[in-house]
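[1] got a sequence here, can you model it:
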Amino acid sequence: MLLFFFYSISIFSQTIIPSFQISNGQIIFDTSSAYVRSNFTPLQTIMLYYDQLNGPLANIAFYNLAGNIVLFIPFGFFIPLLWKKFRGWRIMHVVAFAIPLFIEGTQYFIGRSIDVDDVLLNAIAIVIGFVLFKIFRRLRKMSAPK
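    Below you'll find the predicted structure:
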């Protein structure tokens, strides 16, 4: 539970806290171009990054795509591990979209850029984590003494 707590805090601190800088002892939030950088067209950013995987921005493209997936896999593993009511496929698909929608929705209201493709990639990651949880449980049952 403690590991999940720290993981959640680290994810939310990187996705919810607005961009800021400290100047002359004052905190200045940067919301000037957030709405300009927002994407509401599904697969637009994913295809942009995918096209760049062999181009000059390959590292940025790879880390953005992989990062949006890898960083959210633990949600799909930890949530059903810690709470039995989240062990069904239907509820975890709802959770898989609810968490990234909450993050992107919050980012919209605090002036950070938002991207519908982040929701898609994060949801896929949570489902992958849930599949890993199901595999883990099955292996654990198979290795349990009979």
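
[2] hey, let's count contacts and neighbours off CA atoms from now on
    OK.

[3] can you pull out the strands in the chain?
    Assigned by DSSP state E, the strands in the chain fall at 20-23, 26-29.

[4] quick one, what contacts R37?
    113-114 (CA atoms under 8 Å, 6 or more residues apart in numbering).

[5] next one: the one 3 residues further on
    For F40, the residues meeting the contact criterion (CA under 8 Å, 6+ apart) are 114-116.

[6] please give me every residue in contact with T31.
    T31 makes contacts with 18-19, 110-112, as judged by CA under 8 Å, 6+ apart.

[7] try 10 Å this time
    By CA atoms under 10 Å, 6 or more residues apart in numbering, the contact set of T31 is 18-20, 110-113.

[8] before we move on, what about I46?
    By CA under 10 Å, 6+ apart, the residues touching I46 are 52, 61, 64-65, 115-118, 120-121.

[9] related to what we said a few turns ago, can I get the contacts of F40 in CSV including distance to L43 and neighbour count?
    As requested, the contacts of F40 are arranged in CSV below (distance: CA to CA, whole Å; neighbours: other CA atoms under 10 Å):
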residue, distance to L43, neighbour count
I114, 13, 22
D115, 10, 21
V116, 8, 19
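
[10] one more sequence to fold, the one below, so I can look at both together:
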Amino acid sequence: IGYTSTISFRPKISIIPFCGMISGPIDTILNLVLFVPLGFFLPLLYKKYQHIKNVTLTGFLFSLSIEIVQMFGWGATDINDLIINTVGACLGYLIYYLLSKILPINFRKRLQSENVNDMVEIMLYTIYIFIVMITAQPWVIHSLLNIG
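    This next block holds a predicted model:
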């Protein structure tokens, strides 16, 4: 994400799927990793998200909201980001599903809630994504990989 002093509608939209994903695999991997915790923690904490369709829809809608915000001068809106973020949420669900087979049922049931009791969880995840986007992502790209 980039900083802009004024909010303006200057969309940079890429709607061709899978274009540039191979030439820019770091962004693809970072987008994937960014959404894995969402896919993992939703079913771990909430009974409503025990099916992958609910996790997939939530990951898709959350990613879509980020891509829409990026139309207002804070980056580029890319269909690849939407796809990879959704896949990241699904991968997180898969990790949860595999771990749920070895975790005791009573342990999982103690963690789960019937519904989202507060907006705190959503705000914490949003803060997590923002921190990763402004700290870890540029650090990995510029310092470790010497790109840019």
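
[11] what does the TM-score come to for these two?
    The TM-score (TM-score structural alignment, normalised by the length of structure 1) is 0.62; 105 aligned residues with a CA RMSD of 2.4 Å.

[12] go through the contacts of F40 of structure 1 and say which is closest to R87 of structure 1.
    V116 (26.1 Å; CA to CA).

[13] chain neighbours aside, what residue packs nearest to the counterpart of that closest one in structure 2?
    If you follow V116 of structure 1 across to structure 2 using TM-score structural alignment, you land on I79. Distances taken as CA to CA, 6 or more residues apart in numbering place I15 nearest to I79 of structure 2, at 5.2 Å, with adjacent residues excluded.

[14] ok so, going back, from what I can see the match of V116 of structure 1 touches P17, true?
    Yes: between I79 of structure 2 and P17 a contact is recorded at 5.9 Å, counting by CA atoms under 10 Å.

[15] map V55 of structure 2 onto structure 1.
    Match for V55 of structure 2 (TM-score structural alignment): M92.

[16] contacts only, for the most centrally placed residue in structure 2.
    Per CA atoms, centre = their mean, the C-alpha nearest to the average position across structure 2 is that of F35, at 2.7 Å. Counting by CA under 10 Å, 6+ apart, F35 of structure 2 makes contact with 59-60, 62-63, 84-92, 125, 129.

[17] check V36 of structure 2 too.
    Contacts of V36 of structure 2 (CA under 10 Å, 6+ apart): 59, 85-96.

[18] how about those residues, which pair is most distant?
    N85 and Y96 (16.7 Å).

[19] who has more neighbours, these two?
    N85 (29 against 21; other CA atoms under 10 Å).

[20] isn't that one up against G59?
    Yes: the pair N85 of structure 2 / G59 is scored as a contact, 6.9 Å apart, by CA under 10 Å.

[21] show me what the top helix by length along structure 1 is packed up against.
    What stands out as the longest helix in structure 1, according to DSSP state H, is helix 116-143. Using 3 or more CA pairs under 10 Å, 6 or more residues apart in numbering; DSSP states H and E as the contact criterion, the elements in contact with helix 116-143 of structure 1 are helix 44-52, helix 58-70, helix 73-82, helix 89-110.
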